[in-house]
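**Q** Got a predicted structure here, sequence first:
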Amino acid sequence: MSTTRPTPQEVRTTERRAHAANGYFALMGMLGLWVLAAFMAAGAHHLIGAVLSVVLSLLVGAGLYMQQPNEGRVMTLFGRYIGTDREPGLRWANPFAGKQRLSLRSRNLTSPTLKVNDKRGNPIEISAAVVWRVSDTAQALFDVDSYETYVQIQAEAALRHTANLYAYDDGEDLQHGETTLRAGQDEVAAAMKAELQERFAAAGVEVLDAKLTHLAYAPEIAQVMLRRQQAEAIISARQRIVHGAVSMVESALKGLSEREIVVLDDERKAAMVSNLLVVLCSDKDTQPIVNAGTLYN
């Protein structure tokens, strides 16, 4: 019967608790061995016992280490992972085990400004800040070559991929309510955080936060896109002005009719509407003209 061996990608190292103890008891034991060695050395017939006590005290002292809060000691014994100690203070563990210190604190990663293409293919400049920390010490040290380099490279890859999924700004080619990089930064940040977590999982790293820190069009198209945005803003403003002017003209005609101030036929109403729209929609000051005649002369 044949068995299928797991591929290297399927083998994951999982953190487990190391067999470590309070270091103060070990320190007291080491001092006691020194006292015992001194007592035995006083008698000529106990030199061997004194030497053994000194050697044993040195072994006990070799297992002592001081650990700060939010730190971990990853221990290996003859090339085999035996566990991680996360308890702060003076600690003691197997003196023959290797003890590698690993920070568990939150860290900031600011990606360099990248030049990528958005969903439309327009070149943009983008960068992000990522807050992360090591959640599985065994994966961080044994499943990737250098977890810090791994995090940096994967963060840039995730940022590039996220930028390709969204357009920089709204446009006629987008569906109504579609998320864009400029207007939907919260949604973009949430999507980028989810992708970062998926990529960082292989290194035992947890993503705490991710935000865009820089977003702009690339210099070669910045001026063109700026004129486009200005044109869209002007069109939007004109639409609002025209809508408001029409409402004001309608209100004016209705008021004149209801109060019977003046009776206007269709031709005079058209002339009045034309004059009012010119006054209300013009972006320059209008000059009044006194008409001494009538519309029919």
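**A** Happy to help now that I have it.

**Q** going forward, measure contacts between C-alpha atoms and count neighbours the same way
**A** OK.

**Q** where do the helices sit along the stretch 51-200 of the chain?
**A** Ranges of helices in the stretch 51-200 of the chain, per DSSP state H, counting those that start in this stretch, are 137-142, 147-165, 185-200.

**Q** chain center to the last one: distance?
**A** From the chain centre to the centre of helix 185-200 is a distance of 7 Å (C-alpha atoms, centre = their mean, to the nearest Å).

**Q** Check what contacts that helix and list those residues.
**A** Here helix 185-200 makes contact (C-alpha atoms under 8 Å, 6 or more residues apart in numbering) with 151, 154-155, 158-159, 162, 179-181, 205-207, 209-212.

**Q** give me the element residue 278 is part of.
**A** helix 266-281 (DSSP states H and E).

**Q** buried set for that helix?
**A** Residues 272, 273, 276, 277, 279, 280, 281 are the ones in helix 266-281 that count as buried (16 or more other C-alpha atoms under 10 Å).

**Q** Contact partners for residue 183?
**A** By C-alpha under 8 Å, 6+ apart, the contact set of residue 183 is residue 169.

**Q** mind running it again at 10 Å?
**A** Residues counted as contacts of residue 183 (C-alpha atoms under 10 Å, 6 or more residues apart in numbering) are 167, 168, 169, 170.

**Q** picking up where we left off before, helices or strands next to the helix holding residue 278 in the packing?
**A** Under the contact criterion of 3 or more C-alpha pairs under 10 Å, 6 or more residues apart in numbering; DSSP states H and E, helix 266-281 touches helix 219-259.

**Q** Give me the angle between the helix it packs on and helix 266-281.
**A** Helix 219-259 runs at 140 degrees relative to helix 266-281, counting by axes from the mean of the first three to the mean of the last three C-alpha atoms, to 10 degrees.

**Q** Against that first model, consider the following:
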Amino acid sequence: MSQEKSFVPANGYLMLFVELIILVVGGFAVKTGSVLLGVISAIVFIFLLGGFLVVNPNGSAVMTLFGKYTGTVKNNGFYWVNPFYSRFKISLKARNFDSDRVKVNDKIGNPILISVILVWQVKDTYRAAFDVDDYNAFVNVQCDAAVRKLAGLYPYDNLEDHEAQITLRSGVNEVNHALEAELSERLKIAGINVIEARIGYLAYASEIAGAMLRRQQASAVVAARTKIVEGAVGMVEMALEKLSDDKNVKLSEEQKARMVGNLMVVLCSDKEATPVVSTGNEH
């Protein structure tokens, strides 16, 4: 497999000076009546004019001669090359790509919407120019393929897959690292260096978004209630222990049970308790 190699062109300012000399010679020939010399000077002038090349900063020019790769000019400046050389300019600047939101299924089959943000740049101009048909389109297609593969490896969250340690929603660092590695491997064939890759958008698809939101809310309510009950039980146990230590207070088992019930209602209720004052003995 061929690789990128450097090409050293001629100084453009020197050739511009040569062009001026040819122009002066041609004008002098016409003036003195030497038509043949003037025509030859004009032909040479026009031919050499097609060899001037400007390479901007963070730019490059891939050179081919009759279909054969001869090298790449990466140093910015004003140059001159053989006019028969074909030149294919490739930018070496870092570029952003924000993919479209695609609908895919996660590991457990839930439809989700996901997109990827990619920062990339051309590293090997030979591969970008000759190993793929269009490296820009290649980046777009491979990003789509990579994000579809990634979504199928992880669940959206662990509400259904409780054993999942990494999910698309919570394992941001791990998922982005896996995405970057996958894209680097895919885009290497085009000579492209992946600077950064991360998930730009992630959500359930519209047809299940409402149901999933209600499920998350229910899970949050259950978790909150569980925490409240655990705390209430602890407080009731502490109250009974304190009362047992106080020798001046004697409670029967029935009174303890009633007190436990009242305390649990007060502590676990989501509304303010209304106290009832007992004014006499119950019969």
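**A** Arrived safely, thanks for sending. All values reported here derive from a predicted model rather than from experimental measurement.

**Q** Let me see the TM-score of these two.
**A** TM-score of the superposed chains, computed with TM-score structural alignment, normalised by the length of the second structure, equals 0.89; 283 aligned residues with a C-alpha RMSD of 2.4 Å.

**Q** that older thread, I'd like the helices of the stretch 51-200 of the first structure as JSON lines, with distance to residue 83 of the first structure and mean neighbour count appended.
**A** Below are the helices of the stretch 51-200 of the first structure laid out as JSON lines (distance: least, C-alpha to C-alpha, whole Å; neighbours: other C-alpha atoms under 10 Å):
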{"stretch": "helix 137-142", "distance to residue 83 of the first structure": "8", "mean neighbour count": "21"}
{"stretch": "helix 147-165", "distance to residue 83 of the first structure": "18", "mean neighbour count": "18"}
{"stretch": "helix 185-200", "distance to residue 83 of the first structure": "21", "mean neighbour count": "18"}
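
**Q** and of these, who's closest to residue 221 of the first structure?
**A** helix 147-165 (16.9 Å; C-alpha to C-alpha).

**Q** matching residues in the second structure for that closest one?
**A** Helix 147-165 of the first structure corresponds to residues 135-153 in the second structure, going by TM-score structural alignment.

**Q** With stretch 218-234 of the first structure instead?
**A** Using TM-score structural alignment, the residues of the second structure aligned to stretch 218-234 of the first structure are 205-221.

**Q** Likewise for stretch 82-99 of the first structure?
**A** Aligned by TM-score structural alignment, stretch 82-99 of the first structure falls on residues 70-87 of the second structure.

**Q** quick one: terminal-to-terminal distance for that stretch?
**A** One end of stretch 70-87 of the second structure to the other measures 10 Å (C-alpha to C-alpha, to the nearest Å).

**Q** residues of it that come out buried?
**A** 70-75, 79-82, 85-87.

**Q** Closest to residue 28 of the second structure out of these?
**A** residue 80 (25.4 Å).

**Q** Name all residues that make contact with that closest one.
**A** Residue 80 of the second structure makes contacts with 8-16, 48-54, as judged by C-alpha under 10 Å, 6+ apart.

**Q** Tell me which two in these are the farthest apart.
**A** The span of the contacts of residue 80 of the second structure, defined through C-alpha to C-alpha, is set by 8 and 49 at 18.5 Å.

**Q** from the chain's centre, how far out does the helix holding residue 278 of the first structure sit?
**A** Centroid separation for helix 266-281 of the first structure versus its chain: 56 Å, with C-alpha atoms, centre = their mean.

**Q** mean shift between it and the second structure?
**A** On superposition with the second structure, the mean distance recorded for helix 266-281 of the first structure (mean C-alpha distance after the TM-score superposition for the first structure) is 2.4 Å.

**Q** which residues touch that helix?
**A** 238-246, 248-250, 252-253, 263-264, 282, 285-288, 294-296.

**Q** at 7 Å instead, please
**A** The contact list for helix 266-281 of the first structure (C-alpha atoms under 7 Å, 6 or more residues apart in numbering) reads 241, 242, 245, 249, 286.

**Q** Excluding chain neighbours, what is closest to residue 108 of the second structure?
**A** residue 155 (6.0 Å; C-alpha to C-alpha, 6 or more residues apart in numbering).

**Q** Kindly report the same for residue 272 of the second structure.
**A** residue 266 is the one closest to residue 272 of the second structure (C-alpha to C-alpha, 6+ apart), at 7.6 Å.

**Q** now residue 212 of the second structure
**A** residue 204 (7.7 Å).

**Q** So the one you found versus residue 103 of the second structure, what's the distance?
**A** Applying C-alpha to C-alpha to residue 204 of the second structure and residue 103 of the second structure gives a distance of 9 Å.

**Q** These two: which is more packed in?
**A** Higher neighbour count among residue 204 of the second structure and residue 103: residue 204, with 21 against 16, using other C-alpha atoms under 10 Å.

**Q** Enumerate every residue touching the more buried one.
**A** By C-alpha under 7 Å, 6+ apart, the residues touching residue 204 of the second structure are 111, 112, 113.

**Q** hmm, which of these are the buried ones?
**A** Among these, the ones that count as buried by 16+ other C-alpha under 10 Å are 111, 112, 113.

**Q** sorry, back to before: looking at the buried residues of helix 266-281 of the first structure, which is nearest residue 141 of the first structure?
**A** Nearest to residue 141 of the first structure among those, with distances taken as C-alpha to C-alpha, is residue 281, at 68.4 Å.

**Q** counterpart of the closest one in the second structure?
**A** The equivalent of residue 281 of the first structure in the second structure is residue 268 (alignment by TM-score structural alignment).

**Q** quick one, strands of the stretch 1-150 of the second structure?
**A** Taking DSSP state E, counting those that start in this stretch as the test, the strands found in the stretch 1-150 of the second structure are 10-11, 52-55, 59-65, 68-73, 77-80, 85-91, 95-98, 102-105, 111-122.

**Q** Tabulate the ones you listed (JSON lines), appending distance to residue 173 of the second structure.
**A** Converted to JSON lines, the strands of the stretch 1-150 of the second structure look like this (distance: least, C-alpha to C-alpha, whole Å):
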{"stretch": "strand 10-11", "distance to residue 173 of the second structure": "49"}
{"stretch": "strand 52-55", "distance to residue 173 of the second structure": "39"}
{"stretch": "strand 59-65", "distance to residue 173 of the second structure": "33"}
{"stretch": "strand 68-73", "distance to residue 173 of the second structure": "37"}
{"stretch": "strand 77-80", "distance to residue 173 of the second structure": "41"}
{"stretch": "strand 85-91", "distance to residue 173 of the second structure": "30"}
{"stretch": "strand 95-98", "distance to residue 173 of the second structure": "19"}
{"stretch": "strand 102-105", "distance to residue 173 of the second structure": "21"}
{"stretch": "strand 111-122", "distance to residue 173 of the second structure": "14"}
